[in-house]
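Peer 1: No letters, just coordinates:
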């Protein structure tokens, strides 16, 4: 190539060609099964695809899609989705017995079946009318309508004794490729409908738990608003934290399922729009049936998700408000403590000044006494009278002043060193207050 190709280009183009459905002739028989498969079961699934017990005539096997051609004009389509696998068997009406060995083989497929349907495709509505009595449809639940410009479908969306649902399709002279796409849309509508409803039972089971958590949160919020002095804020914070943790657990355990259900419901709605449903008088249509149950189920899941999100936000707001109140009380207590420390510092400073003054007097007294001893020693050598008294009188003020200046210098040096350490650490309001008082004194 004369250009640099993006590494994702071929993967994106390949993605557009996935979900291919084989052509469907009329009359024909189809069986489709949707398996929910965990990631730990994917390896076993790949092993079955790589070495099936029935040797196909030909196969086109890809990472997420495979087509197998078996003897007896039977085609098997395999498609892998995010959390499910869809397997479809297609055969002509005369060779439908060839699917029996494959159906027995699929009984050992990993995972659990979420939907299993048998489709009967005929060429015209008159042919379909002949098959209707033997289909066993419930008249009260029968859905029948035209789709895609004339193709008529019948089903009651019930599970029969053999574990399969039934769907009857009158092709009305459609070409095989076109009919294959219509059948694919019909099946995807049912598959995504079931996948969307898959999130409803967990939500219904969790509703009482969510109601209880909402009641507990309302009770704690009321206690926070009442500001009951007898209620310990620490206990209230602990209770709110427990409620918040329970809500977080519910969100983490169910967020994927609820989000997936909403996405599947949207895809089902898109498939329904693509079918261009036209109702028939006296029957429910494919539009009426999903709206009767799928739409309420989807709204229930959406309501649960919104309630869970709002309760999580409310619990977070309550915890933040309670933390603010606790911080305010702690700051008030710290202020009272600083005030008591300030009073103590003032008393200590006064005592310290008194001790310093007394120390100056005591040091001066001993210094003068030493000078007096020296002077008396000089007087012992026979010098003039009163010299000793003169020296003592002159030395006493000088000694007192010197000692005072020395003590003051030591004190100011200590204050500067302490102030530097306080500013470096960025802490110690009480220490700054002590330094300011010392400077003032």
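Peer 2: Arrived safely. Keep in mind that this is a model prediction, so the values were computed, not measured.
Peer 1: contacts, neighbours, all on C-alpha from now
Peer 2: Noted.
Peer 1: Break down this protein into its helices, ranges please.
Peer 2: Here the chain has its helices, by DSSP state H, at 9-16, 42-50, 100-106, 125-135, 176-197, 200-226, 233-275, 288-379, 387-425, 429-440.
Peer 1: Please identify the deepest-packed of those helices.
Peer 2: Comparing the helices of the chain by mean neighbour count (mean count of other C-alpha atoms under 10 Å), helix 176-197 ranks first with a mean of 20.
Peer 1: Using TSV, please lay out the helices of the chain together with distance to residue 153.
Peer 2: Formatted as TSV, the helices of the chain follow (distance: least, C-alpha to C-alpha, whole Å):
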stretch	distance to residue 153
helix 9-16	28
helix 42-50	32
helix 100-106	24
helix 125-135	9
helix 176-197	9
helix 200-226	27
helix 233-275	11
helix 288-379	13
helix 387-425	81
helix 429-440	83
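Peer 1: Figure out which of these is closest to residue 160.
Peer 2: Closest to residue 160 of the helices of the chain, according to C-alpha to C-alpha: helix 125-135, at 9.9 Å.
Peer 1: Residues contacting the closest one, please?
Peer 2: Here helix 125-135 makes contact (C-alpha atoms under 8 Å, 6 or more residues apart in numbering) with 122, 152, 166, 168-170, 172.
Peer 1: Top of the residues you listed by number of neighbours, please.
Peer 2: Neighbour counts for the contacts of helix 125-135 (other C-alpha atoms under 10 Å) peak at residue 169, which has 27 neighbours.
Peer 1: what about the longest strand in this protein?
Peer 2: Secondary structure of the chain per DSSP state E: the longest strand is strand 112-122.
Peer 1: Relative to residue 13, how far out is residue 2?
Peer 2: With distances taken as C-alpha to C-alpha, to the nearest Å, residue 2 is found 19 Å from residue 13.
Peer 1: before we move on, what about residue 23?
Peer 2: From residue 23 to residue 13 the distance is 22 Å (C-alpha to C-alpha).
Peer 1: Residue 82 too?
Peer 2: Distance from residue 82 to residue 13, by C-alpha to C-alpha: 19 Å.
Peer 1: try residue 195
Peer 2: Relative to residue 13, and taking C-alpha to C-alpha, residue 195 is found at 27 Å.
Peer 1: hmm, back to that, for the longest strand of the chain, what is the distance to the chain centroid?
Peer 2: Put simply, strand 112-122 sits 36 Å off its chain's centre (C-alpha atoms, centre = their mean, to the nearest Å).
Peer 1: and it, what does it pack onto?
Peer 2: If contacts are counted by 3 or more C-alpha pairs under 8 Å, 6 or more residues apart in numbering; DSSP states H and E, strand 112-122 sits against strand 28-36, strand 165-170, helix 176-197.
Peer 1: Please compare the first structure with the one that follows:
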């Protein structure tokens, strides 16, 4: 990226404008009362995210609006009485549909934010829906708030969670359950909030519901891992006890068991580490949004914060405990494996020492045999050499040379034996020196000294 220079000649960081834009990329919406809102979170990969952008363009075409050319983190568009907002997150994309063309009264969930959408468009969104719920906003400043039995009927008789957020400026009802249409439901009575304040409250509620579902994604994984994790923990304890008190230990067999256990633990960590980390992050976001609600209690009902504390926090603690147990088991397996490797190495060293001692003993025997063979070789070579000298002396004597062949032959015997012994010893020393030089040449410590 090119470096920018402002009017004062200051060199600007190339990411400066992007950093400013990031802070304002997801503004709070301004929501009037009454309104019907539907919020959907769709999990998707990079390919599906690109397909979603093309799918969004179809909605622009349906309403006769020029579609955007470039995909962005957050899109907000008004189609007459329908507002559509699409936000891209790390793991999912959210769609918020706000229907402002409704009249207050009757069943607040009879019309939803999806009502103005063209038929069949919603079903073609690429990806998998993780969160989907309706939010009905009623204006309590114009009409009285409905009594609880009637409100409960809108939630199909399910157990209610009630809250008076923003110091009582609104009343929120929900169940945190799916209803007969497959959607969750929130009912907001606006008592004295402005459209901007209502938009912030609604955004926080939508994020709480979405993030708490994303946080719970790792709970099935934790429940799947935990039983086997307990078995692995017991097996490792048995192996450790056997190492500490057992007499007949098969190192190879125990190492094979430890390797299998380590493979299982690493497989679980590979599958679960990211999901567990995401759970902690989403849980922190939920807690932050709950604190921002500034709730007051509705008599006889759990508040949203109390409900989340009682239901979501234990699930997150379960995931955290499972993650910690995986890490602890991995470390313990590594320690036991190190102990086993140490035992194996000591055993190998002991075997090597015995082997070296045995080789040294054999070398001594071979050396003694070599000396014996050398002595026999000297005798044999001397015998044949003296025999040759005898033939020479006889040939010279028969040719008329005047010599005492017996005396000369007797004198040659010690000379030949001494000469053969000397040459044999010299040859032996030469080969020994060659072997020593070759050994020093191959020794890395000797190379370092040189």
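Peer 2: Alright, I've got the coordinates. Just so we're clear, the structure is a prediction, and the values are computed from it rather than from any experiment.
Peer 1: if we can go back for a sec, compare the helices of structure 1 and give me the one nearest residue 70 of structure 1.
Peer 2: Taking the helices of structure 1 one by one with C-alpha to C-alpha, helix 100-106 is closest: 9.4 Å.
Peer 1: Contacts for the closest one, please.
Peer 2: The contact list for helix 100-106 of structure 1 (C-alpha under 8 Å, 6+ apart) reads 53-54.
Peer 1: From the chain's centroid, how far away is that helix?
Peer 2: For helix 100-106 of structure 1, the gap between its own C-alpha mean and the chain's C-alpha mean amounts to 42 Å (C-alpha atoms, centre = their mean).
Peer 1: and the counterpart of residue 236 of structure 2 in structure 1, how far is that from residue 315 of structure 1?
Peer 2: Using TM-score structural alignment to pair residues, one finds that residue 236 of structure 2 aligns to residue 217 in structure 1. Distance, residue 217 of structure 1 to residue 315 of structure 1, by C-alpha to C-alpha: 7 Å.
Peer 1: returning to what we had before: in structure 2, which residues correspond to the longest strand of structure 1?
Peer 2: Aligned by TM-score structural alignment, strand 112-122 of structure 1 corresponds to residues 128-138 of structure 2.
Peer 1: ok, and for the matching stretch, which residues are buried?
Peer 2: 131-138 (16 or more other C-alpha atoms under 10 Å).
Peer 1: mind putting those residues in a markdown table, distance to residue 269 of structure 2 included?
Peer 2: Output for these, formatted as a markdown table (distance: C-alpha to C-alpha, whole Å):
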| residue | distance to residue 269 of structure 2 |
| --- | --- |
| 131 | 26 |
| 132 | 30 |
| 133 | 33 |
| 134 | 36 |
| 135 | 38 |
| 136 | 42 |
| 137 | 44 |
| 138 | 47 |
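Peer 1: quick check, nearest of those residues to residue 112 of structure 2?
Peer 2: Relative to residue 112 of structure 2, the closest of the buried residues of stretch 128-138 of structure 2 is residue 134; by C-alpha to C-alpha it sits at 6.5 Å.
Peer 1: So that closest one is in contact with residue 179, correct?
Peer 2: No - the pair residue 134 of structure 2 / residue 179 is not scored as a contact, 10.3 Å apart, by C-alpha atoms under 8 Å.
Peer 1: what touches both of those two?
Peer 2: Common contacts of residue 134 of structure 2 and residue 179 (C-alpha under 8 Å, 6+ apart): residue 185.
Peer 1: Quick check: closest non-adjacent residue to residue 152 of structure 1.
Peer 2: Distances taken as C-alpha to C-alpha, 6 or more residues apart in numbering put residue 146 closest to residue 152 of structure 1, at 4.3 Å, once the chain neighbours are dropped.
Peer 1: The one you found corresponds to which position in structure 2?
Peer 2: Taking TM-score structural alignment, the alignment pairs residue 146 of structure 1 with residue 165 from structure 2.
Peer 1: State the number of residues packed around that match.
Peer 2: By other C-alpha under 10 Å, 21 other residues sit near residue 165 of structure 2.
Peer 1: Please name the residues that touch it.
Peer 2: Neighbouring residues of residue 165 of structure 2 by C-alpha under 8 Å, 6+ apart: 171-172, 293-296.
Peer 1: Keep only those of the residues you listed that are in strands.
Peer 2: Under the assignment DSSP E, the contacts of residue 165 of structure 2 contribute 171-172 to strands.
Peer 1: which residue in structure 1 lines up with residue 268 of structure 2?
Peer 2: By TM-score structural alignment, residue 268 of structure 2 lines up with residue 250.
Peer 1: can you tell me how far the nearest residue to its match once chain neighbours are set aside sits from residue 246 of structure 1?
Peer 2: When the adjacent residues along the chain are set aside, residue 250 of structure 1 lies closest to residue 308, with 8.0 Å between them (C-alpha to C-alpha, 6+ apart). Using C-alpha to C-alpha, one gets 11 Å for the distance from residue 308 of structure 1 to residue 246 of structure 1.
Peer 1: Residue 209 of structure 2 matches what in structure 1?
Peer 2: Correspondence of residue 209 of structure 2 to structure 1, assessed by TM-score structural alignment: residue 190.
Peer 1: quick one, what contacts the spatially closest residue to its match that is not a sequence neighbour?
Peer 2: Nearest residue to residue 190 of structure 1 in three dimensions, chain neighbours excluded: residue 268, at 7.7 Å (C-alpha to C-alpha, 6+ apart). Contacts here follow C-alpha under 8 Å, 6+ apart; on that basis residue 268 of structure 1 touches 188-190, 192-193.
Peer 1: ok, now residue 403 of structure 2?
Peer 2: Residues near residue 403 of structure 2 by C-alpha under 8 Å, 6+ apart: residue 397.
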